[in-house]
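Asker: Have a look at this prediction, sequence included:
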Amino acid sequence: MRRALAGVALAVTSMVALSFLIPLALLVQSEARARSTTEAEQRASALAPVLALTTRSRDVQQAVSGLDSERRLAVHLPDGEVIGDRHAPASALARAERERETLAMDTDDGWVYLQPVILAGDRVAVVESFVPRSALTRGVVLSWGVMSLLAVGLVAGSVLVADRLGARVVRSSRELSRASNALGEGDLGIRVEPAGPPELKEAGRAFNSMADRVVGLLATERELVADLSHRLRTPLTALRLEAERMGSAPGSERLTAAITHLQTEIDSIISAARSPLAVGPPGGGTADGSGDGNGDGDGNGDGDGAASGDGAAGSRCEVSGVVRRRVEFWAVLAGQQGRPCGLDVTDEPTPVRLPYDDLAAVVDALIGNVFQHTPEGTAFAVEVERTAGSVVLCVDDAGPGIADPDLALERGVSVGGSTGLGLDIALRAARTTRGDLTIGRGPLGGARVRV
C-alpha cells in the first residue's frame, strides 16, 4: 500500500509540476528574448537624433561608442561608410534602405535590427543593432534549473508525505490484521489501539467491541454449561436420599457409591466449564456470583442453576404455582429426613418475567442447599408474598445460618465445601427481573434468603 500511495503521489505531482513547468520555461525564454531585443531597439532609436543633426564620421563614432560598449551597434552612412561592426546581410541592408522601413531578422550569430533614418536631401542612413545568440538566452538556463529543482523538491516532498501517510495506514492495518489472527488462534485477551485514519480507528474500535463480545459469549456459554450441570443436583439429591433410606438393602452401598461418583463428575464438569475463562459476560451478571450458600447453614451455596436472562425477557410464570410444585417435591424428601417443612403462599397474583425452568431452578437451588448444608431434622419454610411493586420469595431454615453472606454471594466461592455456585442462580434471576437478593437471619433462627 505504501508503494501504491507513493506511486500515485509521484504520478499526480509530476503531472501537476510539468503542467506548470513547461509553460513557465517557455515564458522565461520568451521574456529573455524580448528583453534583449527591446534593448537593441532602444539603442538603435537613440542614434536617430544624432544622425539627424550630423553625419560626420567622428561625431557618429563618438555617439556609437557612448551608446554601445560591446560593439553591437553599427551605422551605415549614405556615402557607404560603415561605423562599427557589420552583422546584417547586404540584401537586408539594401532592402531597409530602399523600402525605408525597419527590419528584424534572425541570423546564424544572433538577431539583427535595422532602422533606416531619413536625412536631409532624401538620403537614408541605416542603424544596425545586433544581439548575439548568447544574449537572447541569458539567464534562461539558470531559471530552468531553479524551476526544475523546485519541481523535483515538490515531487519528492509529496512522495515523502504520501509514504508517511501510507506507513501510518499500513501500520494500523497490520496491527488490526495481527490482532484478528491472534483472536482467531484463541488469544481472547488481544486488543488493538485504534489509530490511523478515521475509518481504521472505527474498524479498531469495532474489533475491540467484537472481541469483548466474543469473550462475553464464550463466558456465558461456559457458565450456562455449569448452570445446566448444576440442575442435575436436584434429582441426584433426591436419589441419594432415597438410597440412604434403603439402609442395608442389597445393592444400596453400590448405588450410593455410584451416586457419589456421579455427583463428583458433575462437580468436575462445573469446574472445567468455568475455569478456562476468567472474564464474565457483558453486563456483570455472571461474574459475581454466588458462593455456596453457607458452609454452615443454610442452604444456598452451591448450585447456580439457571436463572439466566435469556428467555426471561418475554416469558412469564406465576411464582406461587412454581413454588407449590417444587415444595411438594422436596416435602417427600423432608419427611424422610424428619425435616418440618412450612409453606406460606399468598393468594394474590405473583407474575414474574422469568421462564418456568429458571424459576424452578431458583427454588431447587435454595431448598437443595438447605438439605445439603444442614443436618437431618432441621426445619425449613418457604414463603411467597406480594408487595406493592414486587414478588418476594423467602427460604428460611433452622440451621446455624450463613457466617459470611458477602462471601457466599461470590460465584464459585463456597463456604460449605460445594461448587460455590448456589446463590448465584437466585441472584442472577433477581437481577434479570430488576430485583435483588439478601441474606440474613430468619424467624427459625437460621439463615433467611430473600429474593
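Answerer: That came in fine, so what should we check first?

Asker: only C-alpha atoms for contact and neighbour calcs from this point on.
Answerer: OK.

Asker: Checking my notes, residue 383 in a helix, right?
Answerer: No: Residue 383 is assigned strand when assessed by DSSP: H, G, I helix; E, B strand; the rest coil, not a helix.

Asker: does the closest residue to it other than its chain neighbours sit in a helix, a strand or a coil?
Answerer: Spatial nearest neighbour of residue 383, excluding adjacent residues (Cα to Cα, 6 or more residues apart in numbering): residue 344 at 4.6 Å. The three-state label for residue 344, taken from three-state DSSP, comes out as strand.

Asker: number of nearby residues for residue 344?
Answerer: Close neighbours of residue 344, defined as other Cα atoms under 10 Å, add up to 14.

Asker: wouldn't it be in contact with residue 384 here?
Answerer: Yes: if you go by Cα atoms under 8 Å, residue 344 and residue 384 touch, sitting 6.3 Å apart.

Asker: Now the strand or helix carrying residue 359: buried residues?
Answerer: Using DSSP states H and E, residue 359 sits within helix 356-373. Residues of helix 356-373 classed as buried by neighbour count (16 or more other Cα atoms under 10 Å): 356, 358-373.

Asker: cool, stretch 157-173 as well?
Answerer: 158, 159, 162, 163, 165, 166, 167, 168, 169, 170, 172, 173.

Asker: Please compare the first structure with the one that follows:
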Amino acid sequence: MTLTTIRRQLTFLVVATILLILVAFFLPLVATVRSISADDRVTQAAVEAEGLVPLLMREEPETLELSLQSLAAGDTDTFSVFLPDGRVLGDSAARSDAVRLAQRGYSLVAAAPGGREVLLSAIGRHEGPIVVRAFVSDAAMYEGVTEALAMLALLGLLLLLIGVLVTFLLGTRLTRPMRELAEVSRRLGRGDLAARARGGGAAELVEVAAALNYLARRISELVKGERERVADLSHRLRTPLTALRLEADLLEDPGERAKLNHTIDQVESTVTDAIKTVRGGDSGPGRCDAAVIVAERMEFWTVLAAEQGRAISGEIATDPLPVAAAGADLSDAFDVLISNIFSHTPDGTNFSVTLAPRPGGGAILEVTDDGPGFADTRVRRGRSGGGSSGLGLDIVRRVTEFSGGRLTLGSAPSGGALVRAELGPP
C-alpha cells in the first residue's frame, strides 16, 4: 500500500464519518424546524381568531363583517365566521366536517387542502354556536424554512471542508516521516551510504528511523572494512610482482624479457585500478570504445593462440563503438572470456570473436569455441562446472549489467560454448 493510498483512505474515512454525522443531525433538524415553524404560525392564527370572539358577543353581523375585512387586509391568513343561520361572514369557505364538528362546541385544528384551518367555537348574540375559522396556507406555515435549511446546509458544507483540510494536514503529518524513510531507503539502495533519516512522527516511526540509521551505519562500516581489506590484499600483490619483475630482468633473451615485462605491467596496472576502485567506491559506469579495447586485446591473445595452434575467426568492428564501461573493466572481462577458452579446451581448439553494434547503441561481443561447451548455462558466483573459482563469468556479468546490458550463455553451432555479452551505450 502506497503512502498516497493511505492518505486517500484516511480522507475517505473522515469524509464518510462527517457526512454520516451531518445526515444524522440534519434530517431530524429539518423535521424539527418545519414543525416549529408550522406550530408558531398556527398559534399566531389562533390568537388572531380569538380576538374576534368578543366581537361575536356584542356586534351585529354587518359590523363583524367590517372587522373581518380589516383583519384579512393586514394578514396572509383568511378568516371566516359561520353563523347558526347558515350565513358565512368574511372569506368564503366550505362547511367541512371539521366546521360541523366545531358547531357542536368543539375548538380544533384540522388539516385542509393546501394548509390547516383553526376552528374556534363561541357563543354570541345569535342562537346556537358561532364558529370562527382561520385558514393558514402551507406557504405561510413554512415561510423562511427554506432559507434556514440553506444556511444549515452551507454550515454543514463548511464543516465538511474543514474536516477535509484537517484530514489533509493530518495525513501529511503522518506520511511525511514515512516518505522520508522511503527516500532514505532508496538512497541507501543506490549506494549513498551517507543517507540518514531525521525521524519524527509517531513513536513507532521514530523507532523505525533509528533502526534504519543504525543499519546504514553498519553497512557503511562493513563496506569500508571490506574495501580496506581488498585494497590491502591488492597492495600485497605488488611485492610478488616486484620480485617477478626482478626475475624477468635476469632473462638473457631480450624478446622474452620485454614480453614478460609487458605482462607484468598489465597485471600491475590491473592491481592499481583495483586499489583505486575500492578506495574511491562505485562512481558509476565509465566509457570507452569497445572496438579499440577488443582490438588491442586480440593482438595479445592472437600470439598465444598461434603458439597453441588455435585458429581465430570472426569479425571485429572497426568503427567506434562507445559503451558504458571503463576500458580496464572491459579489457578484464574480455581477457576472462578468452582465458577460459585456453584454460578449459585442449590445444588446437578453434574459437571465434565477433564484435558488432548493438541496436539502440552499445555493442555486442560474442565469443564461441569448438570445445565441449557449458555443462550449466547459469552464471553463479563462486560455482563452476569446470573446476575453476566460478568468478570469471560473474565478472563479465557485472560489467555487462552495470553498463545496462546483459550476459547470455549458450551452445555454439559446433557444440562448443557460446558467450554473448551485450554492452549498453554511455
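Answerer: Structure's in. What do you need? These figures come from a predicted structure and were not determined experimentally.

Asker: ok, back up a step: matching residues in the second structure for the helix holding residue 359 of the first structure?
Answerer: Helix 356-373 of the first structure corresponds to no residues in the second structure, going by TM-score structural alignment.

Asker: Can you tell me the SS state at the nearest residue to residue 242 of the first structure once chain neighbours are set aside?
Answerer: Excluding the flanking residues, the one nearest residue 242 of the first structure by Cα to Cα, 6+ apart is residue 333, at 8.0 Å. Counting by three-state DSSP, the backbone at residue 333 of the first structure sits in helix.

Asker: ok, residue 333 of the first structure - how many residues close by?
Answerer: 19.

Asker: quick one on the thing from earlier: which neighbouring elements make contact with the helix holding residue 359 of the first structure?
Answerer: Other helices and strands packing on helix 356-373 of the first structure, by 3 or more Cα pairs under 8 Å, 6 or more residues apart in numbering; DSSP states H and E, are helix 233-245, helix 319-337, strand 391-397, helix 422-432.

Asker: now the first one against helix 356-373, angle please.
Answerer: Direction vectors for helix 233-245 of the first structure and helix 356-373, defined by axes from the mean of the first three to the mean of the last three Cα atoms, to 10 degrees, enclose an angle of 40 degrees.

Asker: ok, and what's touching helix 233-245 of the first structure?
Answerer: 252, 255, 256, 259, 263, 303, 333, 336, 364, 365, 368 (Cα atoms under 8 Å, 6 or more residues apart in numbering).

Asker: helix or strand right after that helix?
Answerer: helix 252-274.

Asker: what sits up against that next one?
Answerer: Residues from elsewhere that reach helix 252-274 of the first structure (Cα under 8 Å, 6+ apart): 219, 222-223, 225-227, 229-230, 232-233, 236, 239-240, 243-244, 246, 419.

Asker: In PyMOL, select just the buried ones from those residues.
Answerer: Buried subset of these, written as a PyMOL selection, criterion 16+ other Cα under 10 Å:
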select buried, resi 219+222+223+225+226+227+229+230+233+239+240+243+244+419
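
Asker: Out of the helices and strands packed on helix 356-373 of the first structure, which one sits most buried?
Answerer: helix 422-432 (a mean of 29; mean count of other Cα atoms under 10 Å).

Asker: so what does that helix touch, helix or strand wise?
Answerer: The helices and strands touching helix 422-432 of the first structure, judged by 3+ Cα pairs under 8 Å, 6+ apart, are helix 356-373.

Asker: Kindly calculate the angle that the helix it packs on makes with strand 391-397.
Answerer: Going by the same axes, to 10 degrees, helix 356-373 of the first structure is angled at 20 degrees with respect to strand 391-397.

Asker: With adjacent residues omitted, what lies nearest to residue 126 of the first structure?
Answerer: Excluding its sequence neighbours, the residue lying closest to residue 126 of the first structure (Cα to Cα, 6+ apart) is residue 116, at 4.2 Å.

Asker: so that neighbour makes contact with residue 97?
Answerer: Yes: with contact defined as Cα under 8 Å, residue 116 of the first structure counts as touching residue 97 (6.2 Å).

Asker: Common neighbours of these two, please.
Answerer: Jointly contacting residue 116 of the first structure and residue 97 under the rule Cα under 8 Å, 6+ apart are 124, 125, 126.

Asker: from memory the last one sits against residue 93, does it?
Answerer: So that's residue 126 of the first structure. Yes: if you go by Cα under 8 Å, residue 126 of the first structure and residue 93 touch, sitting 7.4 Å apart.

Asker: quick one: the helices in the stretch 101-250 of the first structure?
Answerer: Using DSSP state H, counting those that start in this stretch, the helices found in the stretch 101-250 of the first structure span residues 133-136, 140-184, 198-231, 233-245.
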